[in-house]
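>>> Fold the following, please.
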Amino acid sequence: MSPTHIERVRLYELVWSRPMSHLAKEYGLPSQKLKEVCDKAGIPTPAPGHWQRIAAGKKVSQPPLPDAPPENSLLAIAPYTPRMRAPAPSGNAHGTDQGLELSPAARPKQKKRGVRSGPDLEVPAKLGRAHPIISGWQEEHKRQTEEAKKYRWGGVGFAPAPLTAMDRRRYRILNTLFKAIEKVGGKAIEEERKAIAIELDGEKIPFQLREKQRQVRRPLTESERRWHRPGDKEWRQELQPSGKLIFEIKHYLPSGFKRQWLETDETPMEELLPEIFDILKQVAPILAQQTQERLERQRLAEIAAHERYLAEQARKRDDNRWQRFLELADAWQQHEQARHFLAALTRLEINRDTSVGDMTLAEWLTWAESRLVEGNPLNHGVEALFTDIEKITSYTSFKKTIY
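Coordinates of the predicted model:
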């Protein structure tokens, strides 16, 4: 689309006639870009809350347009075209999320297995000095075990299951990862129900390290056979530990980044840890940038919605002011009809001393004339009439005034 040329004075008038977001749409660009055009041309723009104060009926000030050189009197407003990024790769062998695009520099780098990078990621054979989160889990397990011994009933205590070799191995891997993340400026976070996450570059990335379960068929026990009926299956299917750890990032990732690692007999989780650490380091700044962009879009959407709300308030208030004007016009028309009617009555040949109720006809005519004076909308002048209209600051409906 070709740029729109507009006089500097005309753009100044338009900017102060309606909200910036509404005007910017007519030129095909965001309100921030239109404000940049105004700032560059030395055109003052309404301050935040300007249209809200107008909708509330408050007085606002409008600064005059400063002088500018003659060569700057004609402005060109070019439509805004956002920069397009290259499409993301369509293939996804690891089940990662689709629809997020990355530049070639931001795509995950292929690393050779076993190559170490960054902090020391060698998982020790013994836990040694545990991270506060790991030591907290150990203390909690010890406390629950001791309490179960104190409150044993009938020879049975509600003690937690003893820590297995797989539990201790999982603790050592997490302990190594937590410390490595902290060495590069991040931190480990424990959430509800022992859920864990890391925070890196201001972005929280939840993950899970657990033992993978597998479905197996087992024979029926003696108690289960008692309820067995002809035709029922001779086995039960249930989940059992597989003896293999699985690491899963519980967060969407840009396309091309792996989210899940399952150890094998040839490659244990300890050897996969450097690759996991590198992926976390790469995606954290990308996710942080996407979060900032999302929050900025949300902020701009809220501003636009608020401006639409204020514009709707102003429109409704203007409609009510017009309704008040029509009411005053109806009152004036009724007043004119009453005035002509009273004039016709006074021209009739009547006995003014005749009593009607508690007043004479002369007193009735005087009463009608006084009412005409009181009910004339123009009795106090045009300025007073529009002062009455200007007092309507609410956009809600109001009761019709009866004269």
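>>> rest of the way, CA atoms for contacts and neighbours
Will do.
>>> Just give me how far the lengthiest helix in the chain sits from the chain centre.
Assignment by DSSP state H gives helix 269-346 as the longest helix of the chain. The chain centroid and the centroid of helix 269-346 are separated by 15 Å under Cα atoms, centre = their mean, to the nearest Å.
>>> again with stretch 198-214
25 Å.
>>> for stretch 169-178, same thing?
36 Å.
>>> And stretch 250-264, by the same measure?
Using Cα atoms, centre = their mean, the offset of stretch 250-264 from its chain centre is 27 Å.
>>> now stretch 13-31
23 Å.
>>> Then stretch 23-43?
Worked out by Cα atoms, centre = their mean, stretch 23-43 lies 24 Å from the chain centre.
>>> how close does the nearest residue to residue 245 once chain neighbours are set aside sit to residue 204?
In this structure, residue 245 finds its nearest non-sequential neighbour in residue 211, 4.4 Å apart by Cα to Cα, 6 or more residues apart in numbering. Using Cα to Cα, to the nearest Å, residue 211 is found at 23 Å from residue 204.
>>> Likewise for residue 84?
Distance from residue 84 to residue 204, by Cα to Cα: 28 Å.
>>> same check, this time on residue 369
In terms of Cα to Cα, residue 369 sits 81 Å off from residue 204.
>>> before we move on, what about residue 362?
90 Å.
>>> returning to what we had before: quick one, which of residue 369 and residue 204 is more surrounded?
Ranked by neighbour count (other Cα atoms under 10 Å), residue 369 and residue 204 place residue 204 first, with 18 against 15.
>>> which ones are touching the closest residue to residue 185 other than its chain neighbours?
Leaving aside its chain neighbours, residue 185 sits nearest to residue 200 (7.0 Å; criterion: Cα to Cα, 6+ apart). Contact analysis of residue 200 by Cα atoms under 8 Å, 6 or more residues apart in numbering lists 181, 185-187, 281, 284-285.
>>> The longest helix of the chain: what's the following helix or strand?
The helix or strand immediately downstream of helix 269-346 is strand 355-356, counting by DSSP states H and E.
>>> who's in contact with that next one?
With Cα under 8 Å, 6+ apart, strand 355-356 has contacts from residue 361.
>>> tell me the angle of the helix or strand harbouring residue 238 relative to helix 269-346?
Here residue 238 sits within strand 235-249, counting by DSSP H and E. Relative orientation of strand 235-249 versus helix 269-346 (axes from the mean of the first three to the mean of the last three Cα atoms, to 10 degrees): 80 degrees.
>>> could you say what helices and strands strand 235-249 packs with?
strand 203-219, strand 260-262 (3 or more Cα pairs under 8 Å, 6 or more residues apart in numbering; DSSP states H and E).
>>> could I get those strands as TSV with distance to residue 272?
Output for those, formatted as TSV (distance: least, Cα to Cα, whole Å):
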stretch	distance to residue 272
strand 203-219	12
strand 260-262	7
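>>> one more to put side by side:
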Amino acid sequence: MDNNIKISRKELYDKVWATPMTQLAKEFNLSDNGLRKICIKYVIPLPPVGYWQKLQYGKKVVKPDLPEVEEENEINIHVDSLKENIYSENSIRRIVTAEIRSNSALILKVNDRLSNSDDIVIKTQSNLEKKKLSESYERVKGTISTDRGLPSIVVSPKNVSRSLRILNNLIKNFKVLGYKIFLNDEGLNIVAYDDDKMLIYIREKSKVLLTPNRWGGNDRDLIANGKLAVKVGRFGTFEFVDTDKNLIEDQIEKILIKVETEFREMDERRKLWKAEHERQEKCRKIEEAKQELKDNELKKFIGFFNDAHRWKKFTVLKEYFEHVKNINPDDLEWIQWAEKKLDWYNPAKNEFDDLLDHVDKDTLEDTSKKKWKW
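Below you'll find the model as predicted:
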């Protein structure tokens, strides 16, 4: 069934800045990309990348005003309620899922034994083998952790082997997917597309242990509970945890799908932001060109206006010149001087006079004094 939703620019603008695009699009049964195109068409500014995250954490955000347009036409949004849009919010995930499952080069099952280890895994293993619980000061008791500059792993000794095998599997799969992989002080970074980055962490989950103390209360300690979690960091953190039915080793496909989907969505948002930025830049240049035309037109008219008034004053001077010339026809020196000044002042001639080149003809003010006035 087809529908037409009618909405004003102001109403759509208010909605766009009140609700994330992916959620708002559902209200119109559109893709978020489709709704963005409508906003761009009707010159409605869009929240930039990271806007909602900043808002969530109470950071300062900037909301631009709705630009004025020549015609405030009502927006008609055509909706086919029976048609599933292939660009819906889940379309990227569906595409990625199909690609991951059909990629025979990916290893979707973690090996029971650590073999053919990546260099990063070898370094990590060597680091963890040197750690002792008695020397560990982790927030979660019973765990050890890697040093800075290595993949961030915080687990109990019994889960070190599992963590290394999971890490080895993920690194190999990330390389198959074409990600760049590097280490820094934050840990293991994976990079895709236009330098979009995520961090990979491995943690052991914890439980709270309350121990009575001598003051009649309880000491609260975090104790490792044996369950592993893989965290993927970006603006927030996506977590995959051991469950009673599925260990992390059985969730590799799920992790890869989530990571690749996030990377592609980041890439899509960046492209849309770039397109919006280019559109705004184009609009800005058009507005600048319009304003320049207006400024030039006004400047031209002011010149015309001033010339008309100067012409009127010139005619008075001309009449006076003729009068003096008739009275003193023999004063040739003055007559020649006056004729040159008339040619200089005449807006139709504007002859150059090196002795008066610093004078504004409209006001007869000395412009050199204005220039050097402090």
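>>> related to what we said a few turns ago, out of the helices and strands packed on strand 235-249 of the first structure, which comes closest to residue 163 of the first structure?
Evaluated with Cα to Cα, these place strand 203-219 nearest to residue 163 of the first structure, the distance being 13.4 Å.
>>> which residues are in contact with whatever helix or strand comes next after that closest one?
Sequence order places helix 222-226 as the next helix or strand after strand 203-219 of the first structure, per DSSP H and E. Outside helix 222-226 of the first structure, not one residue touches it by Cα under 8 Å, 6+ apart.
>>> For helix 222-226 of the first structure, buried residues please.
For helix 222-226 of the first structure, burial by neighbour count (16 or more other Cα atoms under 10 Å) applies to no residue.
>>> try stretch 341-355 of the second structure
341-347.
>>> Show me which of the residues you listed is closest to residue 239 of the second structure.
residue 347 (79.4 Å).
>>> nearest spatial neighbour of that closest one, skipping sequence neighbours?
residue 307 (5.6 Å).
>>> how close does the residue mapped onto the one you found from the first structure sit to residue 123 of the first structure?
Residue 307 of the second structure maps onto residue 328 of the first structure when the alignment is built from TM-score structural alignment. Going from residue 328 of the first structure to residue 123 of the first structure by Cα to Cα gives 87 Å.
>>> of the two, who's got more company?
residue 328 (21 against 18).
>>> buried sites along the strand holding residue 238 of the first structure?
For strand 235-249 of the first structure, by 16+ other Cα under 10 Å, it's 244-249.
>>> and what of stretch 262-270 of the first structure?
Within stretch 262-270 of the first structure, judged by 16+ other Cα under 10 Å, the buried ones are 262-263, 269-270.
>>> can you tell me which of the residues you listed lies nearest to residue 80 of the first structure?
The closest of those, once distances to residue 80 of the first structure are taken by Cα to Cα, is residue 262, at 46.7 Å.
>>> Not counting sequence-adjacent ones, nearest residue to the closest one?
Nearest to residue 262 of the first structure is residue 246, by Cα to Cα, 6+ apart, at 4.5 Å.
>>> Kindly report the same for residue 403 of the first structure.
residue 375 (6.0 Å).
>>> who's in contact with the one you found?
331, 335, 403.
>>> Kindly recompute the last result at 10 Å.
Listed by Cα atoms under 10 Å, 6 or more residues apart in numbering, the contact partners of residue 375 of the first structure are 331-332, 334-335, 402-403.
>>> what's the answer for residue 266 of the second structure, then?
49, 192-194, 196-197, 260, 272.
>>> From these, list the buried ones, please.
By 16+ other Cα under 10 Å, the contacts of residue 266 of the second structure give 192, 196-197, 260, 272 as buried.
>>> Could you single out the nearest of the residues you listed to residue 6 of the second structure?
residue 272 (24.5 Å).
>>> Return the residue of the first structure aligned against that closest one.
Using TM-score structural alignment, residue 272 of the second structure lines up with residue 293 in the first structure.
>>> what sits against its match?
Residue 293 of the first structure touches 287, 299, counting by Cα under 10 Å, 6+ apart.
>>> That one and residue 300 of the first structure: what is the separation?
From residue 293 of the first structure to residue 300 of the first structure the distance is 11 Å (Cα to Cα).
>>> do the same with residue 147 of the first structure
Distance from residue 147 of the first structure to residue 300 of the first structure, by Cα to Cα: 55 Å.
>>> Who has more neighbours out of those two?
A count of neighbours by other Cα under 10 Å puts residue 300 above the other of residue 147 of the first structure and residue 300, at 16 against 13.
>>> List the residues that contact the residue most central in space within the first structure.
Nearest to the mean C-alpha position of the first structure, by Cα atoms, centre = their mean, lies residue 298 at 4.7 Å. Residue 298 of the first structure sits next to 292, 304 when contact means Cα under 10 Å, 6+ apart.
>>> closest to residue 210 of the second structure among the contacts of residue 266 of the second structure?
Nearest member of the contacts of residue 266 of the second structure to residue 210 of the second structure, counting by Cα to Cα, is residue 197, at 39.0 Å.
>>> hang on, the closest one packs against residue 264?
No - assessed by Cα atoms under 10 Å, residue 197 of the second structure is found out of contact with residue 264, at 11.6 Å.
>>> can you give me the strands for the stretch 101-250 of the first structure?
According to DSSP state E, counting those that start in this stretch, the stretch 101-250 of the first structure carries its strands in the segments 187-190, 196-200, 203-219, 235-249.
>>> got CSV for the ones you listed, with distance to residue 74 of the first structure too?
CSV is the format used below for those (distance: least, Cα to Cα, whole Å):
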stretch, distance to residue 74 of the first structure
strand 187-190, 55
strand 196-200, 49
strand 203-219, 46
strand 235-249, 55
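>>> Of those strands, which is nearest residue 80 of the first structure?
Of all the strands of the stretch 101-250 of the first structure, strand 203-219 comes closest under Cα to Cα, at 30.4 Å.
>>> what's the mean gap between that closest one and the aligned bit of the second structure?
Following the fit onto the second structure, the mean deviation recorded for strand 203-219 of the first structure is 4.0 Å by mean Cα distance after the TM-score superposition for the first structure.
>>> What are the buried residues along that strand?
203-207, 209, 211-212.
>>> still on that earlier bit, out of the helices and strands packed on strand 235-249 of the first structure, nearest to residue 10 of the first structure?
Of those, nearest to residue 10 of the first structure by Cα to Cα is strand 203-219, at 46.0 Å.
>>> between the buried residues of stretch 341-355 of the second structure, which is nearest residue 24 of the second structure?
For these, the nearest to residue 24 of the second structure is residue 347 (63.1 Å; Cα to Cα).
>>> if I look at the closest one, how far off is residue 296 of the second structure?
For residue 347 of the second structure relative to residue 296 of the second structure (Cα to Cα), the value is 19 Å.
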